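Trainee: Got a predicted structure plus its sequence, pasted below:
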Amino acid sequence: MTLTAYPAPVRRPETSRPRVSHAPYRQEPYVRCSLETLAVDGKAVAWTRSEVLVHWIDDDGRAHNRWVPASAVVRIPRDDSAWRDPYDDFEFYYPSRQAAGTAVR
């Protein structure tokens, strides 16, 4: 039995994909997303020029990730968010509180 392998065709997209940006892990900006049927506070975990990947956990404890138009997303302070990620880098969001609590030795 003889098997002949042929190289798989190379797929090249006709248009280039948009560049996706990410914030450092656990330092993602908080955002408020407002669409027709969706109004949530969450974190912007990734974004392009036209869309934002919003992450949040609902009242039932289910995690959600949804790409939404950037025009429907507004950055907000962590303290204004109805939902807060329990694994945030606290020092990143409150640098002055950390400095105030540091004792000089």
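Mentor: Happy to help now that I have it.

Trainee: CA atoms for contacts and neighbours, from now on please.
Mentor: Will do.

Trainee: Now do stretch 61-68: everything it contacts.
Mentor: 51, 52, 53, 54, 55, 56, 57, 58 (C-alpha atoms under 8 Å, 6 or more residues apart in numbering).

Trainee: quick one: which helix or strand includes the third one?
Mentor: Residue 53 is part of strand 51-57 when elements are defined by DSSP states H and E.

Trainee: immediately after that strand, which helix or strand?
Mentor: strand 63-69.

Trainee: then this one, side by side with the first:
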Amino acid sequence: MGSNRRYADKVDARMARKIEEMNLRPKFESLPAGVVNAETDKPVQAREPVDVEAWVPITAGKVRIQARAVEWNKTAVRIEWIDSEGQAHSAWVFLGSVKRR
């Protein structure tokens, strides 16, 4: 089966744009393990996830999201959420950046 050479340049340009957009997209950041301090302050596991609104650090600042708190300690909360593209995420954030919905 032959290839369609007529549109090859357009397809290549579109793929290059998509790759560039993916690299420019902000990435979610989780607190480092040393800040969470889970080894000395053991996190409490939620019996059922708690609906929360949280400020999550990203490479370009912070963003507020709707999430579910799944565990926490005196310093931080681990939240989980699904983004607009259907991808699942999980991050540790400071306790003060989370509010119950």
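Mentor: Structure's in. What do you need? The structure displayed is predicted, hence computed values, not measured ones.

Trainee: Fetch the TM-score of the aligned pair.
Mentor: TM-score for the superposed chains, counting by TM-score structural alignment, normalised by the length of structure 2: 0.54, backed by 60 aligned residues with a C-alpha RMSD of 1.7 Å.

Trainee: Mark which of the contacts of stretch 61-68 of structure 1 are buried, thanks.
Mentor: Among these, those classed as buried by 16 or more other C-alpha atoms under 10 Å are 51, 52, 53, 54, 55, 56, 57.

Trainee: Distance to residue 23 of structure 1 added to those residues, as JSON lines?
Mentor: Shown next, in JSON lines, are these (distance: C-alpha to C-alpha, whole Å):
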{"residue": "51", "distance to residue 23 of structure 1": "15"}
{"residue": "52", "distance to residue 23 of structure 1": "12"}
{"residue": "53", "distance to residue 23 of structure 1": "12"}
{"residue": "54", "distance to residue 23 of structure 1": "12"}
{"residue": "55", "distance to residue 23 of structure 1": "13"}
{"residue": "56", "distance to residue 23 of structure 1": "16"}
{"residue": "57", "distance to residue 23 of structure 1": "19"}
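
Trainee: rewinding a little: between strand 63-69 and the strand holding residue 53 of structure 1, find me the angle.
Mentor: Inter-element angle recorded for strand 51-57 of structure 1 and strand 63-69: 160 degrees (by axes from the mean of the first three to the mean of the last three C-alpha atoms, to 10 degrees).

Trainee: In structure 2, which residue range corresponds to strand 51-57 of structure 1?
Mentor: Using TM-score structural alignment, strand 51-57 of structure 1 lines up with residues 76-82 of structure 2.
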